[in-house]
Every structure is written in C-alpha cells, then in structure tokens.
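# below: sequence and its predicted model.
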Amino acid sequence: MPTRPTLRQQFLRRKPLHSFTTDSSEAGGLRRTVGLFQLTMIGIGATIGTGIFFALDSAVPEAGPAVIVSFALAAVVAALTALCYAELASAVPVSGSSYSYAYATLGEFAAWAVGWCLLLEYAVSGAAIAVSWGQYLNDLTERLFGFQMPAAISAPPGAGGIVNLPGVVLVGLCCLLLVRGAKESAVVNTVMVVVKLGVLALFVVVGATAFDAGNLLPFAPMGMAGVSAAAATVFFSFIGLDAVSTAGEEVRNPRRTLPLAIILALVGVTTVYVLVALVGVGAQPWTRFEGQEAGLSVILGSLTGAGWPAVLLSAGAVLSIVSVTLVVLYGQSRILYTMGRDGMLPSAFHRVSPRTGTPVFTTLLTGGFVALLAAVFPLDLLTDLTSMGTLVAFAVVSLGVLILRRTAPNLERGFRVPGYPVVPILSILACGYLVYELPLATYLLFGGWLALALTVYLLYSRRNSCLETTDTARTLEETPA
C-alpha cells in the first residue's frame, strides 16, 4: 500500500510533462478549431481596451511628447514576459496558461496560488471593464439619439449607480456566445477587433494630416523621470497578451501557432500604441492634454470641425469593452476547466458539452461571478490588486522558463526565448519593480487572498488532486528532494 505523501510533498509535487499531452488529447475534451489569425485577434482584443482611447490624457502630462518613448519602454517590458509566455506555451500547449506552467515547474501549491492570481487578473479586471460599458454606451446614445439611461442603472456602483444593468447584460451576452462554441466566439471577436483597429487607424490617418514637428519640442520636458512615470502608467495597457495562452487546447498546431500569435499580437499592439501616441502629440501641443477628456475624440473634432469623430471614437470604445469582456470570460473559463481536470476544483468545472465542445457550467459560473461584481461592487479598490495578481503570474512564467530549461532541456519547444537567460531574468526583475511600486494596502489584500487560497487547498484541493489519487510512487518520484 503506497505511503500517503506529506504536506511538503503535496506542496512541491509537479505534474509530469507527459500528462499535459495526454490530458489535452483526451476524448470529449475541447475542440481544436482556432487558427493563427483568430488567435492573434484574441491577443489584440484582450490587450487593446478602452485605455488607448484615453491613456494620452494622463500619460502626456507626465512625459510630454516623450510619451512615445514611454510606450516603447512599456512594450519592451511586456515583450520580456511575452517571449517567456511564447516558449512555455509552445512547450506545454494546454489551456491553463501560467497555472499549468507553474504546475510543471514549481509544484502544486505554487500552481494553485497562481490560479488564484489569475482569478484576480481575469474576473476582477473583466468586471471592472464591464461596469464601465454603461457609461460609454450612454455617451454613444447621447451623441446619436440624445438619450441616456438613468445613472442609477448605468453608472458604476459608488459613482451614482445602484445596480449596473448594462454590465450584467454585456456579461450575459458574452457568456451565451461562448457557450455556443470557441470558433464562433473567435469569429465575432475578430470582427470587433478589426473594427476598433479601423477606428484607431482612422485617427492616425486623419491626425497625420495635421502633424506638426514643432509640437514635439521640447521632447522630454519632465526628463527621464517623467518618461519612466508615464511608462508605468501605460504599461497596464499591454496586459492581456497572456490570454492567447489560455487557448492552448483549442488551437490547431499549437506548438507553432501559440508562440507566433503571442509575438504577432505584441507587435500589432505596440505598433498601434506608438502610432496613436506619435500622431496625438504631433497634432496638438502637449500642454493641451492635461484635463482633456476623451483626448482622441477632441483631437479629431478640432481637426475636422465636425461631430462625427466623437461618435466614431465612442463606438470604438463600446466595441473595445465588448471584445475585452468576451476574451476575459473565455480565458477565465479555460483556466478553471484545467484546474477542474487536475482535481484542484470539483469535476463539474471539467465538464464539456458534447454538442458545442465548450465547458458550459464553468462559462456560466464565471459569467455569473463577473456579472455580480459588475452589478453591485465598486471596483476602484481592486484595481491595484488585479495588477498584483497579474505581475505575480508574469513573474512565475519567466521563472518557469529558467526551471524548465534545466529540468527538461530536451523537451520539444516550438519557440525558444532569445538571449536566454538574460530575458527571463530581466522579466522577473521588471515585474518585481512594478510590484514594489504598489501601495501597502494592496499587499495586505493580496496576503488575505493567498490565505484564502491556502485554506481551500488544505481543505479540498490537496486531497482531490489527480496526483493524490493516481500512482503515489510515481508522484513521489516526480517530487523534488
């Protein structure tokens, strides 16, 4: 009779690499229906949210025209992590994202903790953006029809709203689409992403006609300190690229497609951001950005002397929220699906509809949780907590690259991080620096969140883990000494 593993062994046991391949090819699992273009659009759709439509209003006053450099610096930091995601996604092409990568490299409890961090990144950020949909929808309907919904049902809770119905409706519609199938959801997301990229491209084209190089001087009035501050402000406009890795089991030829989609999404997002920033600061003096709301709309309006730019930009913001919410719910449900398959959550999370090939229960539960947050919770205090969870997950992925290169040097990889080991080390340091900049209250909330994770793990997950219920001898053999 095998010996029951100790708590330390349970914490540190790692899931064998061959198990990931076996699990992803199981009968009745997720279906591989997503191609490279659609997957790239998932990454772009999750990353380009409403932030770029309004980011210049807060970033330009910090850095001046050098905000262009700030976007480039933020892109470099994002690229460090994106390259690490690309390698691990090609080596472990499953749906669990950094949860699965941690399970293969750092051990079971680290994976469980990362899974809880991803709950923060996806669920809370999804609710935070869904709750603002009513405001942007009101802005659009006001411009088109002169009508607005009452603030009590459309404004965020704590800011004049009581129950945010548009946020709930948005989450519900996204859930219904996701339940129908991954392919259908990817197609709809692709259409919305193409439309919002078209809106931003229009801004670049029209704004370029009024480009004045004199507006770029002085280029860095606040010095490098201002450039760095603005880089920190705009960095979180790059969060979302990791959503690509949650589609690992629904992608055709994942070892090639996953890393390529991550890199293409990063290049696409960076190009859009830098062009919008360059045209924005070239079209008007940088001193006019401070206190300027809906900056892109104002710039286009002043250039054309018409009201249609504001309508167009508002429509772009509305579509941005829809596409980001769709991808967030998709990514969250796939992570929970993987955790259910590993026994870390009840088996219902792993159940897939034989008709649609989607985890219906997990999708609806995720949607219900996000809708509840969007409906009644003021989410301002949770913004930094979301950032903490995201950065921890990013750092774990970079650390996973270092560990897997040592423990499985011959593992098939569709992509290898260039400049190894410098790139993953720099990624960890960059994430650590941004974590250091977060306020004390965030550390306290995050500590409480991890304490809750530990409680659930001790009471349920460690006893129901698939590594607990399969061959114990093999499990112990996989455990680091």
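Right, received. Where do you want to start?

# C-alpha only now, for contacts and for neighbours.
OK.

# which residues touch stretch 266-280?
Stretch 266-280 has contacts (CA atoms under 8 Å, 6 or more residues apart in numbering) with 44, 47-48, 52, 56, 65, 67-68, 71-72, 75, 79, 82, 200, 203-204, 207-208, 211, 238, 241, 296, 299.

# which residues touch the residue nearest to Ala371 when sequence neighbours are not counted?
When the adjacent residues along the chain are set aside, Ala371 lies closest to Val168, with 4.8 Å between them (CA to CA, 6 or more residues apart in numbering). Under the criterion of CA under 8 Å, 6+ apart, the neighbours of Val168 are Ala130, Ala371, Leu372, Ala374, Ala375.

# against that first model, consider the following:
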Amino acid sequence: MTGRIGVARGTALYVGAVLGPGVLVLPALAVQAAGPASLLAWALMLAVSVPIAAAFAALGIRYPDSGGVATFTRQAFGPGVGTVVGWWFYAAVPMGMVAGAMAGARYATTALSTGPGAAAVIATGMLAAAYALNLVGLHLSGRLHLALTGGLCALLITVIVVSAPHIKASRFTPFVPEGPAGVGSAAAVLFVAICGWEAAAHLAGEFTRPRRQLPIVAGASLGIIAILYAGLAICTVGVLGASGGRSEVPLLRLLGPQGGVASVVTALCALLLTFSACFTFIAAAARAGAALGRDGAFPGWFAATGAGGVPWRSLAVQAGGAAVVAVAALAAPTVVDVDLLMRAFSVLLASVTLLGLAAAVRLLSSPLIRGGAAVGAVVVGGVAVCGGPLLILPAAVAVAALTWRRHRPAQRDLPAVRPGPKPAGGTTSRRIAEVDVQPRRSYDLVNPAARTGASGRTHRSP
C-alpha cells in the first residue's frame, strides 16, 4: 500500500481521536464523583494510556493494515475473533459520533446562549462536514485537520494559562471526600478520555513509513494529550473546587465571566474537539468496514474504493447508521439520549481495546510492552464490567457477527501473514519501532493481490 500521511498529519489524527468532546465535561464529571481525588483517577487513566498506545503502535508497525484491531486479533486468535472485534468497532462508531456531535453542539450553544434548536443544526452540520471531508481522502483533508488540531491545542492551552493563576490550595481539601469508591467511579467515567487509540490503529496502513513514523506519532500524541488533560483537570479542581462538579460548562467558567471572548473561545473548543474526533473515528470506521469486506467478515461489496483509495461504500453505510441513530435520538430523546449513546459507545470500545491488548500480549516479543499490555487489559476489563446491563450490547453484536460467519456465502478466509525476519543488530531492539518488524509487504485495503508475488503465491516469512 502506498502511504498517504506523515508524522505531522498522523499526530493530528491521533490527537483528534483521543482528545474528543469528552474533555469538555469529563473534568467536571470526575470532580462530581471523587472531588479533588479525581486527579488520582486522571493519573491512573493517563498512566494506562502509555501501555495502550505503545501496544497499538507496535502492532501497527508489525501489521500496518486498515483492519486495525480486527487484523491484530485475527492474527492472534483466528478469523472468528477478528470478525467479532471488527463488528464491535464498526457498530460503535455511529453511536459515538452522534453522541459526541450532540454533546459538542449543546456545549457550544450553551456558551453562546443560543436556543436548543441551534444545537441540532450545529450537530448535523458537523457530522455532514466530517463525512464529506472523508470523501476527499486523508491526504487532502488531513491538511485541514492538522490546522484544526493545532488551533484546538492552542485554544485549550489558552484556557489553562488564563485559569492557572486563579488556582487555590484550599480547593484541594478535603482531598478524598468520597473515599476510594469515588476514585474508582471517576476512573470508570474517565475511560472515555483515553478511547481513541484503537481507532487510530486502523490508520497504520496510511503512513508512508509506519515503522519509523508510528513510534514518533504515538509518543508525540501521548505528550500532547497528557499535558492538556492534566492541565484542565488541575485547573478544574484548583479554580472551581466542588462547584466544578455541578457545572454544565466548566470550560467556560475557567475562562471567567460568561460572554464576550470567553464564550467564543469555549464554543470554538467545543466545535473543534467534536469535529476532530468525529473525523478520525469516521475515517477509521470506513477503512475498518472495507477491510472487513476484504477479509470476508462483511459482504465483499464493502471493500470497494473510489478515487484516492477512499472506501466510499463503507463510508456511506457509516453515514446511514449515524442518520438512523440521530433519528432515533430525535424521536425518543428521553430514551436515546447522549448519556446512553456515550455509554454504549464506551462499552463497545472497551471490548475492542481489551481484545486488542490481549492480541498484543500474544503477538509481540518485547516483555516490557507485553507486560504493559497485560496490565492495561486488566484495567480496561474492569472498566468494561462497569458497563453493567449494557454489556448485552457487545454480546448481541458478537452473536450477529458469528451468525454471519456461519451463514455467509462460501469463501475461504485469507491466510494469516506473519511478519518478516527481524533486522540485524541488537541496539535498536529496545525501542517500540523494533519490538516487531514491518511485514515484507503491507496489506493492501482492496487489492489482495498486493500481498502475493508474480506467481500468485502468498508471501510468508521464512
């Protein structure tokens, strides 16, 4: 496959996937659950992000395929598990995108004191723009996304810098008003803050040099996300105190009195955060659907691409799914609300991440990254259990996926492709980039023949 994006655009896409609209409300929700001790929950989630990002970066280097976590789990556990994981991710994205667009639009309209009708218009416009730009392709739209992500980071840094001088030590006491249970509750809420690494894994095959670029992108993204999340969390506690947990627009309150420049900055943050996350997740889901069609986990119809390699059929199905979810939310707002959609999205992504980390434990050779992936899997598994009754959702999707495999038209599953031999020399084996090596040929999204030589025989490593 010919790569299309480099380090700068890749970092923008990764940051956009992880730093979603949840940052607008999550600091306040965490304070509500645990008080100042919510900072411990933030520290735990950011710490867990490190092994998750490292594991998915290493897997992306070894299997730079648009199938993402579905490809990783297929290599580790077989095509049945890979099919289930792919279906989980593909089903999750429409719910998460509608929920994110609704939350971001409501936040923006609250900051600007506009009517509730404007929120629906803004949410629809953001989703339409995200799907439309994905039709252009990552190479061209990635430039715009890079500019938007840079502007978003600048705005969030502005919020931190403006509010930091108003931090007061007295607002950090009592530090643990809700006890350890409160910290655990806050950590469960904050898992949404580290969702996105599994989505970014689907873009590994789009890089020009995955082996060299993915470690840089993962490290840079982690640093940016940690600084922004930690700064906003500390400012929310230190500036707003307990009242921060009762605010619907904590970002606006950090900037000072409502109105004027503060409202405009808050609205821009809301819109940019929402659009950035939607763009990356939609791109990942469209490519995941095409890869599933290629591998027989979806009808082969999904695998078709248009100009620039854009998987337009899969993208169209994603847009249709989002439209169905949006109509359901409008028709029954008290039942299909943002909270339900976000929780459903979270439990499906937690399931994807859990099996992705299990695949890392099985496939990777570095004891350090395998150990980190195992620890991350334990934490993510605990978060998934907190989904409660919503755990029926991944179970139902798994049944549907396995039923499809059983009754699909007769076809042979593509053989697993093992990575090639490791390079000579041991000095580089301790870096993420050298944990596992790039295959001899990266996987082509639609042209399986790209995996074979002129003779038509599948390449395998010796």
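Perfect, I can see it now. These numbers were taken from a predicted model, which means no experiment stands behind them.

# and for Pro21 of structure 2, the neighbour number?
Using other CA atoms under 10 Å as the criterion, Pro21 of structure 2 is surrounded by 30 other residues.

# quick one: buried residues of the helix or strand harbouring Thr124 of structure 2?
Element membership for Thr124 of structure 2 (DSSP states H and E) is helix 116-136. Residues of helix 116-136 of structure 2 classed as buried: 119-120, 122-124, 126-127, 130-131, 133-136 (neighbour count, 16 or more other CA atoms under 10 Å).

# immediately after that helix, which helix or strand?
The helix or strand immediately downstream of helix 116-136 of structure 2 is helix 138-163, counting by DSSP H and E.

# what's the spacing between the residue positioned nearest the centre of structure 1 and Leu80 of structure 1?
For structure 1, the residue nearest the mean C-alpha position is Gly240 (2.6 Å; CA atoms, centre = their mean). When CA to CA, to the nearest Å is applied, the distance between Gly240 of structure 1 and Leu80 of structure 1 equals 14 Å.

# just give me the mean distance for the lengthiest helix in structure 2 relative to structure 1.
Here the longest helix in structure 2 is taken by residue count, with DSSP state H as the criterion, and it is helix 260-295. Once the two models are superposed, helix 260-295 of structure 2 sits on average 1.3 Å from its counterpart in structure 1 (mean CA distance after the TM-score superposition for structure 1).

# in terms of secondary structure, what does that helix contact?
helix 7-18, helix 79-112, helix 116-136, helix 138-163, helix 197-200, helix 250-254, helix 312-331 (3 or more CA pairs under 8 Å, 6 or more residues apart in numbering; DSSP states H and E).

# and the following helix or strand past the last one, what does it pack onto?
Okay, so that is helix 312-331 of structure 2. Remark: after helix 312-331 of structure 2, the chain's next helix or strand is helix 338-363, criterion DSSP H and E. Counting contacts by 3+ CA pairs under 8 Å, 6+ apart, helix 338-363 of structure 2 is packed against helix 38-62, helix 69-77, helix 79-112, helix 197-200, helix 367-385, helix 392-407.

# make a markdown table out of the ones you listed and add distance to Ala284 of structure 2 and mean neighbour count.
What follows is those, written out as a markdown table (distance: least, CA to CA, whole Å; neighbours: other CA atoms under 10 Å):
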| stretch | distance to Ala284 of structure 2 | mean neighbour count |
| --- | --- | --- |
| helix 38-62 | 13 | 25 |
| helix 69-77 | 11 | 26 |
| helix 79-112 | 9 | 25 |
| helix 197-200 | 6 | 28 |
| helix 367-385 | 21 | 20 |
| helix 392-407 | 19 | 16 |
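
# export those as a markdown table, with columns for distance to Leu315 of structure 2.
Written out in a markdown table, the entries for those read as follows (distance: least, CA to CA, whole Å):
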| stretch | distance to Leu315 of structure 2 |
| --- | --- |
| helix 38-62 | 22 |
| helix 69-77 | 18 |
| helix 79-112 | 11 |
| helix 197-200 | 15 |
| helix 367-385 | 28 |
| helix 392-407 | 19 |
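
# of all those, which lies closest to Gly356 of structure 2?
helix 69-77 (5.5 Å; CA to CA).

# structure 1: matching residues for the closest one?
The alignment of helix 69-77 of structure 2 onto structure 1 (TM-score structural alignment) covers residues 98-106.

# if we can go back for a sec, buried ones in the longest helix of structure 2?
Along helix 260-295 of structure 2, these residues count as buried under the neighbour rule (16+ other CA under 10 Å): 262-295.

# what's the match for Val261 of structure 2 in structure 1?
Per TM-score structural alignment, Val261 of structure 2 is aligned with Trp308.

# list the contacts of its match.
Under the criterion of CA under 8 Å, 6+ apart, the contact partners of Trp308 of structure 1 comprise Gly301.

# now it: how far from Arg143 of structure 1?
Trp308 of structure 1 sits at a distance of 9 Å from Arg143 of structure 1 (criterion: CA to CA).

# cool, Thr257 of structure 1 as well?
Taken as CA to CA, the spacing of Thr257 of structure 1 relative to Arg143 of structure 1 amounts to 41 Å.

# neighbour-wise, which of the two wins?
Remark: of Thr257 of structure 1 and Arg143, Thr257 carries more neighbours, 24 against 16, as counted by other CA under 10 Å.

# shouldn't the more buried one be in contact with Leu36?
Yes - counting by CA atoms under 8 Å, Thr257 of structure 1 sits close enough to Leu36 to count as a contact (5.6 Å).

# joint contacts of those two?
Both Thr257 of structure 1 and Leu36 are contacted by Val251, under the criterion CA under 8 Å, 6+ apart.

# map Ile48 of structure 1 across to structure 2 for me.
Using TM-score structural alignment, Ile48 of structure 1 lines up with Leu19 in structure 2.

# check contacts around that match.
Contact criterion CA under 8 Å, 6+ apart gives Ala193, Ile194, Gly196, Ile225, Leu273, Ala277 as the residues in contact with Leu19 of structure 2.

# max pairwise distance over those residues: which two?
In the contacts of Leu19 of structure 2, the most distant members under the criterion CA to CA are Ile194 and Leu273, with 14.0 Å between them.

# tell me the counterpart of Val435 of structure 1 in structure 2.
Under the pairing rule here (TM-score structural alignment), the equivalent of Val435 of structure 1 within structure 2 is Ala384.

# how close does Gly388 of structure 2 sit to Ala220 of structure 2?
35 Å.

# ah, wrong one, I meant Arg294 of structure 2
Distance, Arg294 of structure 2 to Ala220 of structure 2, using CA to CA: 32 Å.

# and Ala111 of structure 2, by the same measure?
Between Ala111 of structure 2 and Ala220 of structure 2 the computed distance is 31 Å (CA to CA).
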